[in-house]
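>>> next input, structure requested:
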Amino acid sequence: MGKLQSKLKRNSTKYRPESPVRERSPPPTEQQQNRAHNDAVSSVTALKSDLCVSGGKDKAVVVSNWRTGSALKRFVGHDREVNKVTCVIGSNHFFSASRDKCVLMWDLHSKLGFTQKFQGHQLTVTGLAISPDSTQLLTGSRDNTLCKWDVETGQCLLKTAISRNLVTHMCWLPGESSAVQTSEDKVVRVWDSQQLQVTRSFPMKQYIQTHCDVSEDGNYCLTCSNGFGGQGCEATLWDLRQTKGELREYKGHHQTVASCIFLPSSMSATPLIATSSHDCTVKIWERDTGVCRSSLFLDGSGPLSSLAVCDSGSILCASFNLGIHCLRLESARGPFLQAGATF
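Below you'll find the predicted structure:
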């Protein structure tokens, strides 16, 4: 497949894309905190009610208090930039994948560095999915392979490969022993973690699928794609209970959509999703109608790389130039995105 067509560029042009939804830039009074990372942030995820974990080009994994915007702990152990971070929310352990071909497990309260190392891929690790009981870890790589690991021992239990399956992201299905995976070959696959076999796949899309997420009830999957100038640059909704074509597409971004997430039902009576793009915008969509309800332009942020839900009203957005943005979703007005602190 060659190099990832959606490869991020540090000096990407920043512009305000056309959209029927009024887009807003952060107000001049937006609070600025000390940065969690000193370079581009690749991935962010919620750890506890007030903590998040992030990884970036500076090779570090950082735990921050997202409510105050303060970095609490900095974990160093990777030799190259961190691509992905994941965890089971509420636990004290989290995982990071890197271009150094390995995955590290960290303990929030440990002072001795990483507590486990998972090494076996031949190229950069780009997918991480942890089971709800934190006992099994699935990893995917640009080497076309997926691995299943025993978290306690670090042993690789199973390994499989599919030609041209350059993994871009993975996430675990709630309440199941399965994970969803996106790839540069434009196919969305569902894997059974017990045998590490594909149980379902969906019709090939036209563009590289960059990211995926699964709804709270486990019925739906959301993926997004690369693109430029409005071609591609969409998110897609799939029904995991069938293998037919997509249910809906969400079009409105003008560059690669790097992250897509379902928003929890506590945020709105109407099911919502969120997307972030290299065009510096975060958009909120009605899941069932495809209508874009809010769009926020984060001026100067550069490409937006990752989204994570913190609580019933807060969303974290990782960026290349301005660190991590804490956004508020005001449901009273509609829903309506508002920028808060960056850190």
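>>> every contact and neighbour count from this point should use C-alpha atoms.
OK.
>>> what helix or strand is Pro113 on?
Check again: residue 113 is Gly, not Pro. Here Gly113 sits in a region with no helix or strand, counting by DSSP states H and E.
>>> ok, it touching Phe75?
Yes - contact criterion CA atoms under 8 Å: Gly113 and Phe75 qualify, at 6.8 Å.
>>> which of those two has more neighbours?
Phe75 (19 against 14; other CA atoms under 10 Å).
>>> measure the closest residue to Ala318 other than its chain neighbours to Asp133 for me?
Excluding the flanking residues, the one nearest Ala318 by CA to CA, 6 or more residues apart in numbering is Ile324, at 4.4 Å. In this structure, Ile324 and Asp133 are 28 Å apart, going by CA to CA, to the nearest Å.
>>> more crowded one of the two?
Ile324 (31 against 8).
>>> quick one: the more buried one from Arg248, how far?
Applying CA to CA, the value for Ile324 to Arg248 is 29 Å.
>>> related to what we said a few turns ago, these two touch, right, the residue nearest to Ala318 and Leu316?
Yes - Ile324 is within contact range of Leu316, at 6.6 Å (criterion: CA under 8 Å).
>>> return the distance of stretch 82-89 from the chain's centre.
The chain centre lies 9 Å from the centre of stretch 82-89; the measure is CA atoms, centre = their mean, to the nearest Å.
>>> now the strands for the stretch 1-150 of the chain?
Taking DSSP state E, counting those that start in this stretch to define them, one finds strands in the stretch 1-150 of the chain at 23-24, 41-46, 51-56, 60-65, 70-76, 82-87, 93-98, 102-107, 116-119, 125-130, 136-141, 145-150.
>>> following up with a second sequence; could you model it the same way so I can compare the two?
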Amino acid sequence: MDMEGNKRVFQRLSGGPSTASDSRHHPQQQQQQKVCFHWRAGKCTRHPCPFLHRELPAPAQPLSNGGAPKRFAEDSGSQFLRRGPKFTGGSNTWGRVHGSNAVAKKTEKLCNYWVQGNCTYGDKCRYLHSWSLGDCFDMLTQLEGHQKVVTGIAFPSGSGNLYTGSKDETLRVWDCQSGQCAGVINLGGEIGCMISEGPWVFVGLPNLVKAYNTQSNADLSLNGPVGQVYAMVVGNGLLFAGIQDGSILAWKFNAATNGFEPAASLSGHTLGVVSLVVGANRLYSGSMDNSIRVWNLETLQCMQILTDHTSVVMSVLCWDQFLLSCSLDKTIKVGLGCLR
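Got it, this is the predicted structure:
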């Protein structure tokens, strides 16, 4: 067997000497000395790639009259355009991930292993480890002024102002163009919740609901609650408020007097009602008594009591035919049958 001939072939491919032991311990050495044609096209995505990301050195040329090799005398500019840049000083590492601090270029494809909870690449994985992608939102400004927890925010239709309520007992009005505070109303009690419906802003206070019309500047007080008003919602032409004593009060708007009149009081919860939602002609209420009650919006009668949670029901949501609820018991319950 012509071992010397094999050596010459291997030297021409690798640019270095070879031994029989090299071939025995590295059976894929011949394959790894090939240039990656994807890299030549500028679109290799394999990390690491088993092929070279550099051009192979040219075969050795005999010197003429002691001068430089003929290849060295070629025009470097035309060579760059024809074959791409040549790199010296070892293998090119462009397009590969080396070292503990390297971060792979991310694609927009979700990592299936991350979804299953067993991706071992961590931050070095080139696929997404996130359910969201994009940078559509940027921080514009921070509205500062409240001295305690902000408990409500509302943006009534037809208004250029934003309304915020806080446990510091104030309602603040913000100009949406300048971001500046346009007014402060001291309400004399902690604001437990706040919603808007059309031009109206409703503010839940201890023993009271305040109603402000941002178009007519009407300022109304809705009496009846006993204790803090924790939650409010509008449905079937009624304003509902969840109260600290476990009741749900309802008011109906009277266009003739341009005011709100008491319509009903829904009783059944034994502790404060902290969440309300309307859906599929039903009112759903979550309470500190760990239960959810389902009310018919037409008759205002309780239709069903759900007692699956073991702690306060903080929020309820009606989506299609499903009822979702979250609780301080660290669970989210999904119920079927919203439309029945």
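>>> quick one, which of the strands of the stretch 1-150 of structure 1 is nearest to Ser331 of structure 1?
Within the strands of the stretch 1-150 of structure 1, the stretch nearest Ser331 of structure 1 is strand 23-24; the backing value is 16.3 Å (CA to CA).
>>> what's that closest one aligned against in structure 2?
On structure 2, no counterpart of strand 23-24 of structure 1 exists by TM-score structural alignment.
>>> looks to me like Pro203 of structure 1 is in a strand.
No - under DSSP: H, G, I helix; E, B strand; the rest coil, Pro203 of structure 1 sits outside any strand and is assigned coil.
>>> how many neighbours does it have?
There are 13 residues near Pro203 of structure 1, going by other CA under 10 Å.
>>> so where do the strands sit in the stretch 201-340 of structure 2?
208-213, 219-222, 229-235, 238-243, 248-254, 259-266, 273-279, 282-287, 292-296, 302-306, 313-319, 322-327, 332-336.
>>> mind putting those into TSV with distance to Ser78 of structure 2?
Shown next, in TSV, are the strands of the stretch 201-340 of structure 2 (distance: least, CA to CA, whole Å):
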stretch	distance to Ser78 of structure 2
strand 208-213	76
strand 219-222	81
strand 229-235	74
strand 238-243	79
strand 248-254	83
strand 259-266	85
strand 273-279	72
strand 282-287	76
strand 292-296	77
strand 302-306	79
strand 313-319	65
strand 322-327	67
strand 332-336	66
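>>> kindly state which of the ones you listed is positioned closest to Val150 of structure 2.
strand 229-235 (13.5 Å).
>>> show me the contacts for the nearest residue to Gly160 of structure 2 once chain neighbours are set aside.
Closest residue to Gly160 of structure 2 apart from its sequence neighbours, by CA to CA, 6+ apart: Cys176 at 5.8 Å. Cys176 of structure 2 is in contact with Gly160, Asn161, Leu162, counting by CA atoms under 8 Å, 6 or more residues apart in numbering.
>>> tell me, how many neighbours does Lys117 of structure 1 end up with?
17.
>>> what's the match for it in structure 2?
So, by TM-score structural alignment, Lys117 of structure 1 is matched to Gln142.
>>> separation between its match and Ala280 of structure 2?
Counting by CA to CA, the gap from Gln142 of structure 2 to Ala280 of structure 2 is 37 Å.
>>> can you check Phe240 of structure 2 too?
On the measure of CA to CA, Phe240 of structure 2 and Ala280 of structure 2 end up 16 Å apart.
>>> just Asn207 of structure 2 next, same as before
Distance from Asn207 of structure 2 to Ala280 of structure 2, by CA to CA: 30 Å.
>>> still on that earlier bit, between Phe240 and Ala280 of structure 2, which has more neighbouring residues?
Phe240 (24 against 14).
>>> can you find the partner of that one in structure 1?
So, by TM-score structural alignment, Phe240 of structure 2 is matched to Leu222.
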